[in-house]
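# Okay, sequence plus prediction incoming.
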Amino acid sequence: MELRARTTSTTRRSFLGASLGLAAAAVSAGPARAAEEPGSRYIPRGGIGMHLYTMRTPLAADFLGTLEQLAEIGYATVGVSGRHGNSAADIRRMLDTTGLRAVLEHVAYDTLRGPGLAQALADLHTLGAKWPVVPSLPGALHTPAGFREVAREFNRIGKASRDAGLGRLLFHNHGTDHATVEGEVLYDILVRETDPELVGFELDVYWAARGGADPATYFVRHPRRFPALHVKDMAPDGSFADVGSGVLDFAAMFRDAHVGGVKQWLVEHDSPADPFATARNSYGYLAALRY
């Protein structure tokens, strides 16, 4: 999603310089390494999805037609982010018509921590989705104390989700979530202080790298905590790019994705010039990727 961290402009040199302390899995000179160093793993076709924030403009004009085109490209799943005037039941009917499957929905933190929780979980059942996802946190909470408060709330919401017959609560990160404040990495507070049975993470690999983190190391350090990813590429100037056209080395990054428990690779681009071209380019890259 397009939020506060997007306002920072980063050149390729500054991005690579900031990444010298990261493992080689974070970045490379380009996606060619995936073709030069083929591996034996590949992303299952049922695991390649589209986060619908990418498609928000065509969805607003023609929700069903947009889903039909995604299915024709080859996508199997979607992450719901904005309903564009449709009910959960409306979207489910359109998903069923196109053969797509919703795996998660982004729901505001204040909704999930308040009286809207029960309806949000009921809507996930209607959509046929598994995971409620908190898409972002208020800036005022970006302190160690604030993130510890959030961790407690996440455990409570995650238990409600599990009790409702759904999956764990997931959290979607942005660059500022990886900041070090008062000597602590904020994101790591959430990982450490939430119950792995109740809370997981939808790791946005672009924002993790932009925030100075190495996405690959999280898979190894925290097994099974990352059932879903936002697969978003970074252009040399630090802006967004179609998956496979930027500087992130996805082949290296995904080698331990199975350890992290990744089941869904959801394509995202915050500001695509042509959403359908982005969808086609990104799907083609992920479908061919070996790592």
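Cool, the structure landed. Numbers count the residues shown, from 1 in each chain.
# make it CA atoms for all contacts and neighbour counts henceforth
Will do.
# From the centroid of this structure, which residue is nearest?
In the chain, the residue lying closest to the centroid (C-alpha atoms, centre = their mean) is residue 230, at 2.7 Å.
# Wait, that residue touches residue 266, no?
Yes - counting by C-alpha atoms under 8 Å, residue 230 does reach residue 266; the two are 5.0 Å apart.
# what touches both of those two?
residue 51 (C-alpha atoms under 8 Å, 6 or more residues apart in numbering).
# alright, now check it against this:
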Amino acid sequence: MMNNPRRKFIKMGALLGVSSAIMPLQFCSPAKKEESATIEEAKAAKSKLNSFGIQLYSVKDEMANDAKATMAALAGFGYKQFEGFDGGKGVLWGMDPKEFKTLTSDLGVSMVASHANVFENLDAQAEAAKEAGLEYLICPWIGGQETIDAYKKFADKFNEAGATLKSHGLKFAYHNHDYTFETLEGVMPQDVLMENTDPELVDFEMDMYWVYVAGVDPSAYLAKYPNRFKLCHLKDAEPDKGDGEERGVLLGAGEIPFSNLVKESTQLGMEYFIVEQERFVGTNPMEAAEKNAAYLKNTFEY
């Protein structure tokens, strides 16, 4: 903590029975300059985040019970964007595309994307997604592969899916886990996916939690491939206890430096910031969603 000259003299004045009101002005002016500089530093440290979203899997049980009420509550917390998943009723939770789009419009939110099985019935999924107002369909999982050649084959599949979605006016993205950031045959699989996919057809969604716990610096990796990651998952991690368990915690309660990450990533092409939480300690999914929204509102400048 920096020493504050004004505080020292106020304390001295109190000890000597002298009112701080009659202290010489030269003792006050440095503190004012310091206070002004501190405020400016705080402003500069904040990132400009106009809006943020939530991956609805974070509240999957609530979505299964009452999707409309859950989405309304999340909008009330301040989320302006939703990212979906297939919870057994399709990515639109049994609603037809027009009904779904009307719902999100009424709530004042946009359904930016959904995780989906992009390797089956993609044309039909794309038609419904486009009508419902989505921008992306995202491949959420391919599993760890045994060879680098297997990852190259997935890169080809990503290009094909991207071309199909582009023909429908949509975009394709791949969401990582830790396994693509673990070296295989002397190569990082994520690099293979990045370098063997067409930037015009394939975007990426960085799950910052999984990159971080794999031992890779998310910021450095974003800088390695600027403008390739258009979406990200914000999920914090508590310090590693060495037990191999998941480390997910409320935003701001862990050790991932999101203030810097968000600021830096916006300069590297990131467009969508999506909260996700799958582990709940001392809280529950809806309470965590509300607290995470409050964290983003209070941490970042709008």
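Cool, got the structure. Since the structure is predicted, the reported quantities are computational estimates derived from the model, not experimental observations.
# Let me see the TM-score of these two.
Once the chains are laid over each other, their TM-score by TM-score structural alignment, normalised by the length of structure 1 reads 0.80; 249 aligned residues with a C-alpha RMSD of 2.0 Å.
# before we move on, the earlier item: give the aligned equivalent of the residue nearest to the centre of structure 1 in structure 2.
Counting by TM-score structural alignment, residue 230 of structure 1 corresponds to residue 233 in structure 2.
# in a helix, that's where its match is, yeah?
No - assigned with DSSP: H, G, I helix; E, B strand; the rest coil, residue 233 of structure 2 falls outside any helix and is strand.
# Tell me who's in contact with it.
Residue 233 of structure 2 touches 205, 206, 207, 208, 209, 273, 274, 275, 276, counting by C-alpha under 8 Å, 6+ apart.
# Now which residue in structure 1 aligns to the fourth one?
I take that to be residue 208 of structure 2. Using TM-score structural alignment, residue 208 of structure 2 pairs with residue 205 in structure 1.
# burial measure for its match, as a count.
26 (other C-alpha atoms under 10 Å).
# any idea how far it is from residue 254 of structure 1?
The gap separating residue 205 of structure 1 from residue 254 of structure 1 is 10 Å, by C-alpha to C-alpha, to the nearest Å.
# Counterpart of residue 12 of structure 2 over in structure 1?
Aligned partner of residue 12 of structure 2 by TM-score structural alignment: none.
# Name the SS class of residue 12 of structure 2, please.
Residue 12 of structure 2 is classified as helix under three-state DSSP.
# what's the matching range in structure 2 for stretch 128-136 of structure 1?
Using TM-score structural alignment, stretch 128-136 of structure 1 pairs with 133-141 in structure 2.
# ok, residues contacting the matching stretch?
101, 110-118, 126, 129, 170-177.
# Straight-line length of it, end to end?
First residue to last in stretch 133-141 of structure 2 (C-alpha to C-alpha) measures 23 Å.
# average distance between the strand or helix carrying residue 126 of structure 2 and structure 1?
Residue 126 of structure 2 is part of helix 122-132, with elements assigned from DSSP states H and E. In this overlay with structure 1, the average offset of helix 122-132 of structure 2 from its partner residues is 1.3 Å by mean C-alpha distance after the TM-score superposition for structure 1.
# Just name whatever secondary elements that helix is in contact with.
Helices and strands touching helix 122-132 of structure 2, by 3 or more C-alpha pairs under 8 Å, 6 or more residues apart in numbering; DSSP states H and E, are helix 97-107, helix 148-167.
# all helices of structure 2, in order?
Under the criterion DSSP state H, structure 2 contains helices at 5-16, 25-45, 60-65, 67-77, 97-107, 122-132, 148-167, 189-195, 208-213, 218-224, 258-266, 285-299.
# Of all those, which one is nearest residue 241 of structure 2?
Nearest to residue 241 of structure 2, of all the helices of structure 2, is helix 208-213, at 11.8 Å by C-alpha to C-alpha.
# pretty sure the match of residue 208 of structure 2 is touching residue 215, no?
Yes - under the criterion of C-alpha under 8 Å, residue 205 of structure 1 makes contact with residue 215 at 5.9 Å.
# matching residues in structure 2 for stretch 14-29 of structure 1?
Taking TM-score structural alignment, stretch 14-29 of structure 1 hits no residues over in structure 2.
# Check stretch 159-166 of structure 1 too.
If you align by TM-score structural alignment, stretch 159-166 of structure 1 falls on residues 163-170 of structure 2.
# Just the buried residues of that stretch, please?
163, 164, 165, 166, 170 (16 or more other C-alpha atoms under 10 Å).
# How about the contacts made by the first one?
Meaning residue 163 of structure 2. So residue 163 of structure 2 contacts residue 201 (C-alpha under 8 Å, 6+ apart).
# roughly how far apart are it and residue 199 of structure 2?
11 Å.
# Pull the residues that contact the helix holding residue 126 of structure 2.
96-98, 100-101, 135, 137, 161, 164-165, 168-170.
# Distance from the chain centre to stretch 75-93 of structure 1, please.
17 Å (C-alpha atoms, centre = their mean, to the nearest Å).
# Give me the neighbour count for the residue lying closest to residue 178 of structure 2 once chain neighbours are set aside.
Leaving out its chain neighbours, the residue that sits closest to residue 178 of structure 2 by C-alpha to C-alpha, 6 or more residues apart in numbering is residue 210, at 4.8 Å. The local packing of residue 210 of structure 2 (other C-alpha under 10 Å) involves 23 other residues.
# if I read this right, residue 210 of structure 2 contacts residue 177, doesn't it?
Yes - Residue 210 of structure 2 is within contact range of residue 177, at 5.2 Å (criterion: C-alpha under 8 Å).
# Right, I'll leave it there.
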